[in-house]
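K.L.:
Sequence plus predicted model, see below.
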Amino acid sequence: MRAHIWRSAHRASPATRPNHNARFLATDSRSRLSKFWAPTGGISAQDGEQDDSHALLLKGGFLRQAHSGVFHLLPLGLRVQNKLESLIDKHMSSIGASKVSLSHISTEELWKQTGRYSSNSELLRINDRRESGFLLAPTHEEEITALVANMVHSYKDLPLRLYQTGRKYRDEKRPRQGLLRAKEFMMKDLYTFDSSHEIAIKTYEEVRQAYTNLFDELKIPYLVADADSGNMGGKLSHEYHFVSPKGEDNVWSCNSCSYVANEELVEKSAPPTNLDAIAAPEEPSQPLVFTGITMDRKTAIRIVIARPSDMSVETQPSWDSISSFVNLHAVKRVYRDLDTGIEAATLSKLLPPIQSHKTLYSPSLVHLQKTTSHTDTSNTSTTEEADISLTRSGDACPRCSTGALAVQKAIEVGHTFHLGTRYSDPLSALVAVPHATQKEAIHMGCHGIGVSRLIGAIASLLADSAGLNWPRAVAPFEAIVVTTPKVADDDGVGVYDELRGIDTVLDDREGKSLGWKLRDADLIGYPVVVVLGKAWKEGKVEVQCRRLGVKKVVERGEVRQEVERLLGQL
C-alpha cells in the first residue's frame, strides 16, 4: 500500500493546516518480508558447530555467534523468544505469579552468606573501580530472597510468587551445541514464598501443573523425572526433558509403570543376596578398590566393588575412570562430602598423610570386611554397605514387580525445586506467624525454564533435511503467503488479508523465484505455507504443511479454514 502524504495544505483552514516541516504517513501494518530483516542463507554448517540444527538456526537467520558461547538474536530468533515468553507469561499468570526484572549483577557477599560462592566454579566475577566483589548472576535465589526479606514481614503478605525472564551467565569451560550449552542464556525463574512447609508443598504441585500445561501446549513429547537438587538445596525436585540423542542427561524410565528418574536418583530393584552362600575370594585384592577424598581433605573414602569378569587381577583403573565402574551418585547418597571432581594426580598427593578412613562395600562384597579389616592401620575406620553398581538397561524397576529399566539421552529444559528454608534462613527472610513467639523462616521454591535452551532443543527435535519445523505456539510466524513474480502484489495482499487473526507474513521480496522462496520457507520452518502458484490461474491456492505431510490445493474461499485446521494440529 502506498504511503499517503498531506498534499492539500492550501485547501485546509489555518487551524487545521499541517506543519510543512513534518510528514504524516499512513503505514502498511501487514508483515512483509521485504520490510523484515531475515538474512537467510550464506552460512554453511562448517561456519557453525558440527550440529545440524544449530547450523540451520544460523543459516535461517535466527541468530549469529558473537563469541564462544555468546549469541546475538536476529529478528526471527527474537520472535521465537518473544512467543516463548508470552507462553510462559500466560501460564505463570494462571498461578498468580507477578513478573519482575532483577539486575544481572549480584554481589559476592550474598553468595558467601548462603555458602554457594566458594564451591561454584562457573561464576563470572567482575570488579568495579573500588574492587568491590560482583558477579554476573547465573541464578537469582540470593537476590530475590534478600529483596523479599526487606519487604515482607508477616504471613499475611504470603503467599508470594515472583518470576522473571532474563539473561543468566556461567563460565562454561567448553560451550557447545549452540544454545544448548552457552555462557549467556535466557531463563525464566519463578520463586515462591509461603508461610509453612505444608502450604509450600501445595504451591510446588500447582507449579508442576502449570509446567505440565505449558509443555503440553508445545505439543512435543517430554519426560518428567525425579531429580537430585544438587547445590540448590532441598530434597524435592523434578526435571523436564526432551528425549534427544544430543542430550547430555541420562534419563531412566520403566517400560511397565510411570517411574522416571535421572541418573542421580535412579534406583533398581535387586533380589536379596544370600551373603552366606557367597564364597570368599582366594585373595582380597580381587575386587576393585578406588580411594577418594572428602571435600575438607580430612577423610579418605575407599570404594570396593566386584571386579568385572573380563578384567585381569593385576589391573587397577585410576580414580579418573571410576565412573565407568561405580555409580558415583549412589556413593554420594552415603558420603555426600566425597569430592567426585578431583583429579587423580592431585588425589595422589593428598591421600598419603590421611589417617581417617571410611569404606563403602557393594552388598555382594560385605564378607570382605572381615577379610580386609586386619590390613587397616588407620586410626579411624568405618564401613558402610550400599548398592553402588552401575544401573544397566534391563535392571528391574524399583516401583513395580514387572517392569524393566531403559535409559535415554535427553535435553533438560525445565526444573522445579522445593527449597524449604535453604535461602531464607541464612538471609533472614523471616515472617511473623500465628501462635509463635518468634519470626520463622519463609518456605521457598525455585522453578526454572531454559528459554534459549528451549529454542535450541525444539530446533534440534523437529528439524529435518529441508530445514527447521516450529510448533505453532512458538513459530516466528504461523503461516507465510508465497507468490510467484507473475502474481500481482494485490493478489498476495488479498490472500494475506483473508488470514487476518493468524500470525502471517507475506513473502513479497522482489527478484526471488517461487522455488527459492519455497526453499527459504522450508529452511525457516513456518508451520503452514500458502502458495499462489500455477493453481492461482484458476483462483485456487496450494496449502502446505511439511510437518504433517500435507500439500493440498483449495479454493480461495477455503484457504482460511484449511490453514486453521492444520494449525490446530500443531
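P.N.:
That came through, no problem.
K.L.:
from here on, contacts and neighbour counts on C-alpha atoms
P.N.:
Will do.
K.L.:
Using the three-state scheme, assign residue 212.
P.N.:
Per DSSP: H, G, I helix; E, B strand; the rest coil, the local secondary structure of residue 212 is helix.
K.L.:
Quick check: end-to-end length of stretch 424-434?
P.N.:
Using CA to CA, to the nearest Å, the span of stretch 424-434 from its first residue to its last is 19 Å.
K.L.:
Now do the buried residues in that stretch.
P.N.:
The neighbour-count check on stretch 424-434 (16 or more other CA atoms under 10 Å) flags 424, 425, 426, 427, 428, 429, 430, 431, 432, 433 as buried.
K.L.:
just the residues you listed now: which is nearest residue 25?
P.N.:
Using CA to CA, residue 429 comes nearest to residue 25 of the buried residues of stretch 424-434, at 54.6 Å.
K.L.:
So for the chain, which residue is the most central one in space?
P.N.:
Residue closest to the average C-alpha location in the chain (CA atoms, centre = their mean): residue 413, at 2.5 Å.
K.L.:
How about the secondary structure of that residue?
P.N.:
strand.
K.L.:
coming back round to it: can you put the buried residues of stretch 424-434 in JSON lines and add secondary structure?
P.N.:
JSON lines is the format used below for the buried residues of stretch 424-434 (three-state DSSP):
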{"residue": "424", "secondary structure": "coil"}
{"residue": "425", "secondary structure": "coil"}
{"residue": "426", "secondary structure": "coil"}
{"residue": "427", "secondary structure": "coil"}
{"residue": "428", "secondary structure": "coil"}
{"residue": "429", "secondary structure": "coil"}
{"residue": "430", "secondary structure": "strand"}
{"residue": "431", "secondary structure": "strand"}
{"residue": "432", "secondary structure": "strand"}
{"residue": "433", "secondary structure": "coil"}
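K.L.:
okay, now the one to match up with it:
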Amino acid sequence: MLYSNGLRRSFGALRSYSLYASTSTRRGLHYDGRNRLSNFWTPTQAKNKSHSGDEDGHDLLMRAGFLRQAHSGIFHLLPLGLRVQDKIERLIDKHMLKLGASKVSLSSLSSEELWQRSGRLEGRGSEFFRLQDRKEAKYLLSPTHEEEITTIVANAVHSYKDLPLRLYQVSRKYRDEARPRQGLLRGREFIMKDLYTFDLTEEQARQTYEAVRKAYSAFLDELTLPYLVASADSGNMGGKLSHEYHFASGKGEDIVIGCDTCDYSINEELYIGGHVEGTKRSVDAQVYQAVSKDRKELLQVLFPPGTELNLYAVKALFPALDSSVEDAVGTWLDAAKAHGSHGTRILLADPRVAGRLSEHDSLSNVPIASADQLLLIQFRTEVLESKLDGRQVSLTKAQHGEACPACSSGHLSLQKAVEIGHTFHLGTRYSEPLDLTVLDANNKQITVFMGCHGIGVSRIIGAVASLLADKKGLNWPMAVAPFGAMVVSTSGVPPEDVHAIYDELSTAGVDVAIDDRERPMGWKLNDADVVGYPFIVILGKGWAGRRMVELQCRKLGIKEDVGVKELPGKIAEYTARL
C-alpha cells in the first residue's frame, strides 16, 4: 500500500506510539521490539590503569565486552562479539549463495581412520586434540573437514549428472597451537568458513576455483578494508595452486611481496628471486650447510654477506634437502663412514657470489670439517646451478626495492600481513585415497576433482579490531559492526522522541540501537567510543529547541547537527566514505 508523505509520517508516529504504549517492563528490561542496551548485555570495563602503553585490538575486544578468555588460545564470544560474527557469516552466506553452494554443518569429531587413509595423520599428531570413546575408537577434534566431506560425497554422489557440487559450512575448528598468541589471530579454537567444491574435470575445477576467487574478492570488498591477494604455498593441504587473502598489518605473521608496477604478489614462503644478471658480485660469502634426507649428500650454499638465505629457493633447486638437521657435517660424515666411507658434496652458489664453482677454485676452501675428519672418507664434489626453468635466480630472501622477477621495470615492496582466507585447488589429493569417483557420460569410472576454500571468521574479528582501533576504542566497518548506529539522549528527552529517531533509521535499513541504560551521558558516549559503533546519534541541547540531532562519526571526524528526515541520507552518504 502506498502512502503520501504526510500519511506516512502520521502512520510512523502512530506506530511509534503503539509500540511505546505496549512496552512492558520487568526488572529494568523493556520489550517493544527495538534494540535496547538495557536488554543487551555489554559488560564493558574501565581501562586498567596499570596497563602500560596503548591498547591493541585484542585488549579492546576484551575491555569492550566482545569476548572473554577461557584458557590459553580459547575464547568465549559475548553478545557484541556474536553479533559481529553473525554479520560476517551472513555476508559469507550471501556470496556462497551466488556461487550455488549449499550450507551444511559437519560434526566437530572426525575419525582418525579417515585421516590415516588420506595420509595427513602421520607426523602431525601434536597439532590435534585427540580422544577416544569408551569402545576405544579414536577421534580428533577437526581442524578442517576434507576427509569427512569427501567421504560423505563419495557415498552419495555416483554420476557425472550430480556435478558440479559446492558445499560449505561455518563451524568451530581446533588446532593445538604450541604458542597461541594475539588473541583471535592465532587461537586453539576458532570459527571458520570452509567451502568444498567437486567437479568432473580438471578444467571445470579450475573454472570453479576462479569463480571462488571472485566471490572472495566481492566478500572482502564489502568490508571496505584494503586487502592483499598473494600466490601461496599449499602446504599439507595438497595441490599446487593456492592463493592467500590478507589484511596488511604490522601484527601479521606473513610477509606479502608485491610489485609497484605489475600485479605480481606472492607470499614470502613461495618467493624465488628473479633478475640477477649484471648485478654486483661479492668476493666474500656466507655459507649454509645442510644434509640430504638420505644423509648421503652434503649441500653447501654460498650467498652474499648481509643477506638472508631463502630456503624455499634452495629446496626448489635441491628437493632432497633436510633443513631440520643441526649438525649437517657430522651427520654426513657418520653416514659416509657407515656406507663404505663414500659421500657426495654438492656446491651451490648465488649468482652474485664471485668465482666459478669447481673443486679447484676458492670454493674448495669452504670449511666442511677438519682435515683429519676428511681423511677418513672419500667424497666427490658436484656443482649445482642456481637456475630454475632455464632462468638464473638468486638464493636470498626478497629485499625492499629490488627488481621484480615478473617484469623488467618494477620494484618489490614487502608488507606484513594477517591471513584471513585461503583458496586451494586440490585436484585429486583427497578423492583418490578416499575413493571419490563417478560414472561419466561414457559409463567410465573417473576420479572427481576437488577444491577447498577457507575464510577465518573469528580471525577477521581480531584482524579488523587490530587494524581500525585508535586511542579511544574500536572502529567497526558498517557491514559488520555490532550496531551501525547508537541513539543516545539526555534525561529530559521524551521516550517517544527517541523511538521516532530509532524508527526513522530502522525503516531506512540502518541497524540501530538505543542506549537507554541509567548512566550519565558522558559515560554512554565514552562507552560507545570504546565499543566502536560507526555512528552515534545524540538527542541533546539541539533537540528541544530546533529538533536537530547531533550526528557523530569518529572515523571520519564528523560532528554535525542534522534534521530527523535528513538523518538516514546523511548516514548513507558517510557510510559510502567509511
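P.N.:
All right, it came through fine. These numbers come from a predicted model, not from an experiment.
K.L.:
these two touch, right, the residue nearest to the centre of the first structure and residue 240?
P.N.:
Yes - using CA atoms under 8 Å, residue 413 of the first structure is in contact with residue 240, at 5.8 Å.
K.L.:
mind listing what the most far-flung residue of the second structure relative to its centre touches?
P.N.:
Each residue of the second structure has a distance to the centre, and by CA atoms, centre = their mean the biggest one is for residue 375: 53.3 Å. Residue 375 of the second structure makes no contacts at all, as judged by CA atoms under 8 Å, 6 or more residues apart in numbering.
K.L.:
Relative to residue 337 of the second structure, how far out is it?
P.N.:
11 Å.
K.L.:
for residue 276 of the second structure, same thing?
P.N.:
In terms of CA to CA, residue 276 of the second structure sits 39 Å off from residue 337 of the second structure.
K.L.:
So between those two, which is more surrounded?
P.N.:
Legend: neighbour count by other CA atoms under 10 Å for residue 276 of the second structure and residue 337, higher for residue 276 (17 against 14).
K.L.:
I'd guess the more buried one is in a helix, am I close?
P.N.:
No - if the criterion is three-state DSSP, then residue 276 of the second structure is coil and not within a helix.
K.L.:
my read: it touches residue 353, true?
P.N.:
No - counting by CA under 8 Å, residue 276 of the second structure stays clear of residue 353, with 10.9 Å between them.
K.L.:
List the buried residues for the helix or strand residue 131 of the second structure falls within?
P.N.:
Here residue 131 of the second structure, judged by DSSP states H and E, is contained in strand 130-132. Neighbour-count burial for strand 130-132 of the second structure, counted by 16+ other CA under 10 Å, picks out residue 130.
K.L.:
In the first structure, point out the residues matching it.
P.N.:
Counting by TM-score structural alignment, strand 130-132 of the second structure lines up with residues 125-127 of the first structure.
K.L.:
All the strands of the stretch 451-578 of the second structure, residue numbers only.
P.N.:
Secondary structure of the stretch 451-578 of the second structure (DSSP state E, counting those that start in this stretch): strands at 485-489, 512-514, 535-539, 548-553, 558-563.
K.L.:
I meant to write the stretch 151-300 of the second structure there.
P.N.:
Taking DSSP E, counting those that start in this stretch as the test, the strands found in the stretch 151-300 of the second structure are 165-174, 189-199, 228-231, 241-248, 254-259, 265-267, 286-292, 297-303.
K.L.:
Which position in the second structure pairs with residue 178 of the first structure?
P.N.:
Aligned counterpart of residue 178 of the first structure in the second structure: residue 183 (TM-score structural alignment).
K.L.:
Tell me how far its match lies from residue 533 of the second structure.
P.N.:
Residue 183 of the second structure sits 21 Å away from residue 533 of the second structure, going by CA to CA.
K.L.:
and the two? which has more neighbours close in?
P.N.:
Higher neighbour count among residue 183 of the second structure and residue 533: residue 533, with 26 against 22, using other CA under 10 Å.
K.L.:
Can you tell me what the more buried one aligns to in the first structure?
P.N.:
Alignment note (TM-score structural alignment): residue 533 of the second structure maps to residue 526 of the first structure.
K.L.:
same question, residue 78 of the second structure
P.N.:
So, by TM-score structural alignment, residue 78 of the second structure is matched to residue 74.
K.L.:
okay, now that match: neighbour count?
P.N.:
By other CA under 10 Å, 16 other residues sit near residue 74 of the first structure.
K.L.:
Check residue 46 of the first structure too.
P.N.:
Quick note: residue 46 of the first structure (other CA under 10 Å) scores 10 neighbours.
K.L.:
my read is it is in a strand, agree?
P.N.:
No - under three-state DSSP, residue 46 of the first structure falls outside any strand and is assigned helix.
K.L.:
Would you mind finding the match for residue 415 of the second structure in the first structure?
P.N.:
So, by TM-score structural alignment, residue 415 of the second structure is matched to residue 408.
K.L.:
Next up, the contacts around its match.
P.N.:
Going by CA under 8 Å, 6+ apart, residue 408 of the first structure touches 243, 244, 245, 250, 251, 252.
K.L.:
when you align them, which residue in the second structure goes with residue 100 of the first structure?
P.N.:
Using TM-score structural alignment, residue 100 of the first structure sits opposite residue 104 in the second structure.
K.L.:
I meant to write residue 537 of the first structure there.
P.N.:
So, by TM-score structural alignment, residue 537 of the first structure is matched to residue 544.
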